[in-house]
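Asker: give me a model of this one.
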Amino acid sequence: MTVPDDVLEPVRIAAQAAADKKGHKIVAFDVSEQLSITDVFLIASANNERQVGAIVDGVEEALLKVGRKPVRREGDRENRWVLLDYIDFVVHAQHTEERLLYNLERLWKDCPQIPLELDLAEDADEEL
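Answerer: All right, here's what the predicted structure looks like:
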């Protein structure tokens, strides 16, 4: 089973919104074969709690513009690991320490990674 385009498009919008808020190590996994509750996990890291909150707010704002609203938001009190559930996909915004500790990539390594084609032009300029 592959992820339908009507799911991939908002996932890519969410990924770009996370990148625009300085999220890093942004990856998406097709978990549709392993889980019946969702099709995609999108994961993004941030260096601090404030940045996690900014990523979550940016993702929510970008997806609201295309008519998508999360059915559930968890973890925003501490902003260490915030989960946005959009039914077809789940966004995980994690503090870098939580990302290393829980290592979701290891758990889902057998799932196909979804190409996101992010515009990271700002990050390239910062490295110069």
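Asker: could you use CA atoms for every contact and neighbour count after this?
Answerer: Will do.
Asker: what about the nearest residue to residue 12 once chain neighbours are set aside, how many neighbours?
Answerer: Computed as C-alpha to C-alpha, 6 or more residues apart in numbering, the closest residue to residue 12 that is not its neighbour in sequence is residue 116, at 5.8 Å. Counted with other C-alpha atoms under 10 Å, residues neighbouring residue 116 total 18.
Asker: second chain to compare with the first, below:
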Amino acid sequence: MVLKACLEALEEKKGSDIVVLEVKNLTLIADYFVIATGRSNTQLQALARHVEEKLEEEEIRPLRVEGFREAQWILMDYGQVVVHLFLPDQREYYNLERLWGDAKIITDIP
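Answerer: Below you'll find the model as predicted:
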């Protein structure tokens, strides 16, 4: 439910290079990481706002949001799902897909 709503929100606001990593067997932090890229600080903030609004419709609020003001890497913690929104250069620099290289990439979201 949370995962699907996050993906819908990111697609609606034209987030790019959206990847879902299943990390539940690798860490206690979360079950899934959702990683997406925005073209500008403004788009990154719009993506974050839309994810938050979409989940608030279901009365789900983030446990924590970090990086919103700077809008280079915005992290939204929804417990089982952590959303990482990056500017292109930040995504390349932090390369979470490589860092969590043992994670399963999820392509089929029910």
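Asker: longest helix of the second structure, counting residues only.
Answerer: In the second structure, taking DSSP state H as the definition, the longest helix is helix 41-56.
Asker: all helices for the first structure, in order.
Answerer: Here the first structure has its helices, by DSSP H, at 5-20, 49-64, 96-102, 104-107, 121-127.
Asker: those into TSV, with extra columns for distance to residue 26 of the first structure and mean neighbour count?
Answerer: Putting the helices of the first structure into TSV (distance: least, C-alpha to C-alpha, whole Å; neighbours: other C-alpha atoms under 10 Å) gives the following:
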stretch	distance to residue 26 of the first structure	mean neighbour count
helix 5-20	7	20
helix 49-64	11	21
helix 96-102	11	14
helix 104-107	11	12
helix 121-127	13	9
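Asker: for these, give me JSON lines that also has distance to residue 31 of the first structure.
Answerer: JSON lines is the format used below for these (distance: least, C-alpha to C-alpha, whole Å):
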{"stretch": "helix 5-20", "distance to residue 31 of the first structure": "12"}
{"stretch": "helix 49-64", "distance to residue 31 of the first structure": "20"}
{"stretch": "helix 96-102", "distance to residue 31 of the first structure": "17"}
{"stretch": "helix 104-107", "distance to residue 31 of the first structure": "11"}
{"stretch": "helix 121-127", "distance to residue 31 of the first structure": "29"}
